[in-house]
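[1] got a predicted model here, sequence first, then my questions.
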Amino acid sequence: MSETIFSLIINREIPANILYEDDLSLVFSDINAQAPVHFLVIPKKPIPKLSDATEDDQALLGHLLLVANKVAAEQGLTDFRLNVNNGAGASQTVFHLHIHVLGGRPFSWPPG
């Protein structure tokens, strides 16, 4: 996988507002926030898109969801939305798997 802005954040080569970190994941504020609270949960393992994940990634993917929930609670969110874009046609612009966590305002459905 080629270097991405997220790998640069993981390696501390560019700054980010880091909210949480453990051995498997990193959480930081989205610089293009679409809600009052908007952060990204990423694996440290480079997986370009969700469709590139394998059975071996099952525990990691579950871990990312638990981290999203933990940080959402730390940010004071009880209602929030998770979004994963898979591929350019789904508006994925950084090809390193990431979960958007958005909250702090009401959301409508469908999202667009």
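    Yep, that arrived.
[2] switch to C-alpha atoms for all contacts and neighbour counts from now on
    Fine.
[3] please name every helix or strand in contact with the helix or strand containing Val71.
    Taking DSSP states H and E as the definition, one finds Val71 inside helix 58-74. Counting contacts by 3 or more Cα pairs under 8 Å, 6 or more residues apart in numbering; DSSP states H and E, helix 58-74 is packed against strand 37-43, strand 99-103.
[4] same list (these) but as a markdown table, adding mean neighbour count and distance to Leu50.
    Putting these into a markdown table (neighbours: other Cα atoms under 10 Å; distance: least, Cα to Cα, whole Å) gives the following:
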| stretch | mean neighbour count | distance to Leu50 |
| --- | --- | --- |
| strand 37-43 | 24 | 11 |
| strand 99-103 | 23 | 10 |
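[5] ok, which of these comes nearest Ser91?
    Of all the helices and strands packed on helix 58-74, it is strand 99-103 that lies closest to Ser91, at 12.3 Å by Cα to Cα.
[6] got the angle between the closest one and helix 58-74?
    Going by axes from the mean of the first three to the mean of the last three Cα atoms, to 10 degrees, strand 99-103 is angled at 20 degrees with respect to helix 58-74.
[7] what does strand 99-103 contact?
    By Cα atoms under 8 Å, 6 or more residues apart in numbering, the surrounding residues in contact with strand 99-103 are 34-42, 68, 72, 77, 79-84.
[8] put this beside the first:
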Amino acid sequence: MTTPYDPTNIFARILRGEIPAHRVYEDADTLAFMDVMPQAEGHTLVIPKAPARGLLDAEPASLAAVAATVQRVARAVKAAFTADGLTIFQYNEPAGGQTVFHLHFHILPRHEGVALTGHTGRMADPERLAEHAARIRAALAA
């Protein structure tokens, strides 16, 4: 049995402007914004604007748009944080680690010898997130 998409999830609410987010990039099909509980400085999320619970129920055109935005934003995140590499996460369903049931990709800049922090449930400093978002937007504009 497939669980239906819930339009009250936090990412749907961010898309509707009901909850603020530190936006990094937006186009007709996708939105990128800072993760409020980052596992690394510069941890960014990319979501489709079309409703999809996860990878398996996303429309192919929406998935293609998200993939293109992930690539574009990942390049900017890597540059903005002078990262040695990147980790891209995408989880599906509770057994797969998904906790927000709107398709999303995590982009994490990585530096040699620096481990990711755990998802502690603590929100990051909003001023720090705003500064990180500004760095990524500047890299996108370069």
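    Perfect, thanks for sending it. Predicted model only: the values in this text are computed from it and were never measured.
[9] Ile19 of structure 2 -> structure 1?
    Residue pairing (TM-score structural alignment): Ile19 of structure 2 is matched to Ile14 of structure 1.
[10] so where does that match fall, helix or strand?
    Judged by DSSP H and E, Ile14 of structure 1 forms part of no helix or strand.
[11] pretty sure it sits against Leu8.
    Yes - counting by Cα atoms under 8 Å, Leu8 is a contact partner of Ile14 of structure 1 at 5.8 Å.
[12] tell me the contacts of the match of Ile19 of structure 2?
    Ile14 of structure 1 neighbours (Cα under 8 Å, 6+ apart): Leu8.
[13] roughly how far does it sit from Ser7 of structure 1?
    To Ser7 of structure 1, Ile14 of structure 1 is 9 Å away according to Cα to Cα, to the nearest Å.
[14] now swap in Asn85 of structure 1 and tell me
    18 Å.
[15] let's have the helices and strands packed on helix 58-74 of structure 1 in a markdown table, adding distance to Gly89 of structure 1.
    Output for the helices and strands packed on helix 58-74 of structure 1, formatted as a markdown table (distance: least, Cα to Cα, whole Å):
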| stretch | distance to Gly89 of structure 1 |
| --- | --- |
| strand 37-43 | 20 |
| strand 99-103 | 17 |
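[16] so which of the ones you listed is nearest Leu64 of structure 1?
    So among the helices and strands packed on helix 58-74 of structure 1, strand 37-43 is nearest, using Cα to Cα, at 6.6 Å.
[17] for that closest one, name the packing helices and strands.
    When contacts are defined as 3+ Cα pairs under 8 Å, 6+ apart, strand 37-43 of structure 1 packs onto strand 25-29, helix 58-74, strand 99-103.
[18] relative to helix 58-74, how tilted is it?
    160 degrees.
[19] matching residues in structure 2 for strand 37-43 of structure 1?
    So strand 37-43 of structure 1 is aligned with residues 42-48, judged by TM-score structural alignment.
[20] quick check: closest non-adjacent residue to the residue nearest to the spatial centre of structure 2.
    Against the mean C-alpha coordinate of structure 2, by Cα atoms, centre = their mean, the closest residue is Leu45 at 0.6 Å. What sits nearest to Leu45 of structure 2 in space, not counting adjacent residues and going by Cα to Cα, 6 or more residues apart in numbering, is His106, at 4.8 Å.
[21] go on, Ala68 of structure 1?
    Val41 (6.4 Å).
[22] does the one you found touch Leu64 like I think?
    Yes - between Val41 of structure 1 and Leu64 there is a contact under Cα under 8 Å: 6.6 Å.
[23] intersection of neighbour lists for these two?
    Ser25.
[24] OK, contacts around Thr30 of structure 2?
    Thr30 of structure 2 touches Val46, Ile47, Pro48, Lys49, Ala65, Val66, Thr69, counting by Cα under 8 Å, 6+ apart.
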